[in-house]
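> Kindly return the folded structure for what I paste below:
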Amino acid sequence: MHTLAQLRAGELSGITRLDLSCGLTEFPNEIFQLADTLEVLNLSGNALNNLPDDLHRLTRLRVLFCSDNQFSELPACLGQCTALTMVGFKANRIVTVPGAALPPQLRWLILTDNRIENLPRELGERPVLQKLMLAGNRLRSLPESMRDCHRLELLRIAANQLNELPQWLLTLPSLTWLAYAGNPLETEADAVALEATPLIDWSALRLEQQLGEGASGVISRAVWQRDDGSAQAVAVKLYKGEMTSDGSPLHEMNACITAGLHPNLIRVEGRISGHPDEQQGLVMQLIDPSFGNLAGLPSLDSCSRDVYAEDRRFSAEVALRVAQGIASAAEHLHRQGITHGDLYGHNILLNDRGDCLLGDFGAASFHATRDDVQTRALQRLEVRAFGVLLGEVLARVDSGLSTERRLALEALEQRCCQADVLGRPAFSEVSEILQNL
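Below you'll find the model as predicted:
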């Protein structure tokens, strides 16, 4: 994090990224002195409510973060920034989004946790829009113009006031990762599954070291003192109350429970009761430390695509085991009326043998279990996510895969990613093809 004193003293000359979080109430004019080099500007965590009309003087600015400020309107000056591709205004007080505020090369827009009721027609006129995060607003509809967002891959519209998903949305050729939980349109979680999940009293748990922290909660290693006197090592996830970019953490908890048992899903042991702060949480299977993430999170440059280590390679056997396991897990979820919404390599844990687990249900949504056009379309969006994953894994298999099998897998990848949503195979067919290979 940089300081205002450094900026004013000229110590930051030539930098490409500036991070300032120091209670700012006005945009520091000294930032314009960095116009020749500045590409990423992060002003999150201040008290700003406007930006200068001549922001476009920052001619190289590609990325702007202004989350956790006091904006009530997305600044119109952003639309004049011709190099700007990523805009993040999460957790402000934004009610109004003028069409003029949307930069012409907008690729990634984050407006999570605001007060937006309507979006402008111009949103559908941004040809490179790829990632759109709108969870936690007051939207009742999406602009009809968005039917032309043919490059849109990731859409987060959870926790709004949508009564239906527009038919055109489920025909978008590139849409891959969709989260819509917490809207009136969503089918409710399986109450039977929720009620059948054992309650585990907080007093029976002894937390040890923290294992990780994400947007929705904190995971810790713990010891569970069972009623029969035995002790079991487990993982405890305590959920935060805030809105995440995917949606509500409590929807994530319900999806984890409703998902049920599958060898490629992390097992839920029970729900926590009696927490002193009434915090919600789950007790889950503790994952062996030999498991690690398949991939890294998307970067500012990769936008909606995972990042893999340059030396990341897989044997043919491991690649096939991962593909089979994840396809089987996704097929299981769809039978329970759940779309994962975030089927990505960074949400998959695996070991050297190719044993794998699909985790992180933060973007999961519920749908009807009956077979109809909408249900099939929602499921086929997830099939495209699998196709993307399959392609990423195949690109990192150097040997051990015969030409015939590689061609068959590449053909499967192409079918899963084809533009015609309903023309993609169901996961039952995907699993059958993989088993035959």
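
> When you work out contacts or count neighbours from here on, use the C-alpha atoms and nothing else.
Will do.

> tell me the contacts of the nearest residue to residue 434 once chain neighbours are set aside?
Closest residue to residue 434 apart from its sequence neighbours, by CA to CA, 6 or more residues apart in numbering: residue 324 at 6.1 Å. Contact analysis of residue 324 by CA atoms under 8 Å, 6 or more residues apart in numbering lists 431, 434-435.

> Can you turn the buried part of those into a PyMOL selection?
To isolate the buried members of the contacts of residue 324 in PyMOL, using 16 or more other CA atoms under 10 Å:
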select buried, resi 431+434
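
> quick check, nearest of the contacts of residue 324 to residue 149?
residue 431 (30.6 Å; CA to CA).

> Is it correct that that closest one falls within a strand?
No. Per DSSP: H, G, I helix; E, B strand; the rest coil, residue 431 lies outside any strand segment and is helix.

> What's the local residue count around residue 6?
Applying other CA atoms under 10 Å, we find 11 residues neighbouring residue 6.

> mind checking the SS state of it?
Quick answer, by three-state DSSP: residue 6 is helix.

> do the same with residue 282
Secondary structure assignment for residue 282 (three-state DSSP): strand.

> and it, how many residues sit next to it?
Residue 282: 23 neighbours (other CA under 10 Å).

> buried stuff in stretch 275-293?
Within stretch 275-293, the residues that count as buried by 16+ other CA under 10 Å are 280-287, 291-293.

> Quick check: chain neighbours aside, which residue is closest to residue 241?
Excluding its sequence neighbours, the residue lying closest to residue 241 (CA to CA, 6+ apart) is residue 249, at 6.8 Å.

> Kindly provide the distance from that neighbour to residue 30.
In this structure, residue 249 and residue 30 are 40 Å apart, going by CA to CA, to the nearest Å.

> neighbour count winner among these two?
Higher neighbour count among residue 249 and residue 30: residue 249, with 24 against 13, using other CA under 10 Å.

> what residues are up against residue 32?
57-58.

> Could you do residue 401 as well?
Counting by CA under 8 Å, 6+ apart, residue 401 has contacts residue 316.

> same thing with the one 4 residues further on?
For residue 405, the residues meeting the contact criterion (CA under 8 Å, 6+ apart) are residue 437.

> and it, that one's in a strand?
No. Using three-state DSSP, the assignment for residue 405 is helix, not a strand.

> One more, please, to line up against the first structure:
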Amino acid sequence: MHTLEQLRAGQLAGLRRLKLSCGLTEFPYEIFDLADSLEILDLSGNALSTLPDDLPRLHKLRIIFCSDNLFTVLPAVLGSCAALEMIGFKANRIRHVPSAALPSRLRWLTLTDNAIETLPDELGKCSELQKLMLAGNCLDSLPATLANCHRLELVRIAANRFTALPDCLLSLPRLSWLAYAGNPFTEARELAALAGTGAAGVAWQRLELAQQLGEGASGVIYRARLDGVDDVAVKVFKGAMTSDGLPRSEMAACVGAGAHAGLIPILGTLAAHPQGALGLVMPLIDAAYRNLAGPPSLASCTRDVYADGARFAPAQALAIAHGIASAVCQLHAHGIVHGDLYAHNILHADNGACLLGDFGAASMFAPGSPQGEVLQGIEARAFGVLLGELIAHGATPVPALQAMLEACLQEEILRRPRFDAIERALRDMLPA
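As a prediction, the model looks like this:
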């Protein structure tokens, strides 16, 4: 974090990344002193409602974040910033997105938690678009032109007003990660899951919280003691909206998934929290498990970041691939797509044992329906990306995984293998 005083004193000359969060109501014109170096500008957490018309003077600006401000319109001047490729205006009051606000090089657009009712047809002209985050708005349709965005890989439209899944998404050749829960057309299935026997409530009073174990975009995970006896993990959701959708939808998917060795078990949903917070109670995971990778960076956009030197022996890579395929097969059989099938949501041990977690982007579908077949094909592409990463970080080549990868990444969605077939094929590859 930088300060306005540092900026005004000229102490930030040559800076490539600037972050100011100090109650700003107007854009500080001293930022233009950084025009020859500034690439990333983060003005989140202020009280801004406009940007200056001469913003393009920041000719190297690639990324701008203005989340948690007071914008009601996405500033049209953004479209005139020649190098701009990433825009993040989460949690504002935006109702209108002008077509002029979309720069030609746009790769990543985040407008989560606003009040947007429509998007311009010109969005379909953003040929470089890879990531589109629209959860928590008032949308009931998407521009049909979005079908032209052939590089689009990740879409979040959860918690809007859709009465059906937009057709324009179902033919995108590279779409891999899709979240659409919390809309009118998913509500009945989510409520049914939450009313099932797997959603038994665990009263807050039965828990003794200990140390914090971790924190993500949607919630905080604590170690706790249940009934003074069992050590458990408790995930307490932060609020009514996450970057992927609604806590209620995540809970519905978790309890609706059923038990499987490759899924983190759910002991119950959190009940009677003093502030009414939602949450999940889970067993503690053995400390031998660790994240397979880190989440995507600003540079990698839709690709996970692995630790330097990460290497997987062939048997380990096969075990991870099979374990995750088996877990996803279970989800699909229960009418659930994970929506965020990434290495950073996988815990693994050295022997190849693994657990698939984080259901924040999970969504429900009707098993056996034509649309369900397409959704499973979309998730197969995400699995293909994961296989590619396991291969890239493999200690030695595994030709059978390469063949599976190619099948999962083919452009025709319905020609990609289903996870029951993937699981069987990978099981046959495992060492005896």
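
> now, which of the contacts of residue 324 of the first structure sits nearest residue 393 of the first structure?
residue 434 (14.1 Å).

> Surely the closest one is in contact with residue 320?
Yes. In this structure, residue 434 of the first structure is within contact of residue 320 by CA atoms under 8 Å, at 7.4 Å.

> Regarding the second structure, what is its longest helix?
helix 370-392 (DSSP state H).

> Quick one: distance of it to the chain centre.
15 Å (CA atoms, centre = their mean, to the nearest Å).

> helices or strands up against it?
Judged by 3 or more CA pairs under 8 Å, 6 or more residues apart in numbering; DSSP states H and E, helix 370-392 of the second structure is in contact with strand 177-179, helix 314-333, strand 336-337, helix 399-409.

> Tell me which of those lies nearest to residue 375 of the second structure.
strand 336-337 (7.2 Å).

> The first structure: matching residues for that closest one?
Aligning strand 336-337 of the second structure against the first structure (TM-score structural alignment) gives residues 338-339.

> And the helices in the stretch 51-200 of the first structure, which stretches?
When secondary structure is read from DSSP state H, counting those that start in this stretch, the stretch 51-200 of the first structure shows helices at 191-196.

> where do the strands sit along it?
Using DSSP state E, counting those that start in this stretch, the strands of the stretch 51-200 of the first structure run over residues 63-65, 86-88, 108-110, 131-133, 154-156, 177-179, 199-201.

> Let's have the ones you listed in TSV, adding mean neighbour count.
Output for the strands of the stretch 51-200 of the first structure, formatted as TSV (neighbours: other CA atoms under 10 Å):
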stretch	mean neighbour count
strand 63-65	20
strand 86-88	22
strand 108-110	21
strand 131-133	22
strand 154-156	22
strand 177-179	26
strand 199-201	17
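
> Any idea which of those strands gets closest to residue 76 of the first structure?
Nearest of the strands of the stretch 51-200 of the first structure (CA to CA): strand 86-88, 12.4 Å.

> and that closest one, what does it pack onto?
Going by 3+ CA pairs under 8 Å, 6+ apart, strand 86-88 of the first structure lies up against strand 63-65, strand 108-110.

> want to throw these into CSV with distance to residue 335 of the first structure?
Formatted as CSV, these follow (distance: least, CA to CA, whole Å):
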stretch, distance to residue 335 of the first structure
strand 63-65, 39
strand 108-110, 32
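
> Tell me which of these sits nearest to residue 425 of the first structure.
With CA to CA as the criterion, residue 425 of the first structure lies closest to strand 108-110 of those, at 28.9 Å.

> Provide the contact partners of the closest one at residue level.
Residues contacting strand 108-110 of the first structure (CA under 8 Å, 6+ apart): 85-90, 129-134, 303.

> switch the cut-off to 6 Å
By CA atoms under 6 Å, 6 or more residues apart in numbering, the surrounding residues in contact with strand 108-110 of the first structure are 86-89, 131-133.

> Of the residues you listed, which pair is most distant in space?
89 and 131 (13.9 Å).

> which residues in the second structure does stretch 374-385 of the first structure align to?
Stretch 374-385 of the first structure corresponds to residues 371-382 in the second structure, going by TM-score structural alignment.

> By how much does the matching stretch deviate from the first structure on average?
Comparison of stretch 371-382 of the second structure with the first structure after fitting gives an average deviation of 0.6 Å (mean CA distance after the TM-score superposition for the first structure).

> Quick check: buried residues in that stretch?
372-382.

> same thing with stretch 121-132 of the first structure?
122-132.

> that older thread, dump the helices and strands packed on helix 370-392 of the second structure to CSV, plus distance to residue 416 of the second structure.
CSV is the format used below for those (distance: least, CA to CA, whole Å):
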stretch, distance to residue 416 of the second structure
strand 177-179, 15
helix 314-333, 14
strand 336-337, 15
helix 399-409, 5
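
> Between these, which one is closest to residue 147 of the second structure.
strand 177-179 (14.4 Å).

> now the closest one: which residue numbers in the first structure?
Aligned using TM-score structural alignment, strand 177-179 of the second structure spans residues 177-179 in the first structure.

> if we can go back for a sec, so the residue nearest to residue 241 of the first structure sits against residue 216, correct?
Yes. Using CA atoms under 6 Å, residue 249 of the first structure makes contact with residue 216 at a distance of 5.2 Å.

> Residue 212 of the first structure belongs to a strand, doesn't it?
Yes. With three-state DSSP as the criterion, residue 212 of the first structure is part of a strand.

> residue in the second structure matching it?
Mapped onto the second structure by TM-score structural alignment, residue 212 of the first structure lines up with residue 214.

> List the contacts of its match.
Going by CA under 6 Å, 6+ apart, the list of residues near residue 214 of the second structure reads residue 221.

> next one: stretch 181-196 of the second structure to chain centre, how far?
For stretch 181-196 of the second structure, the distance to the chain centre is 20 Å (CA atoms, centre = their mean).
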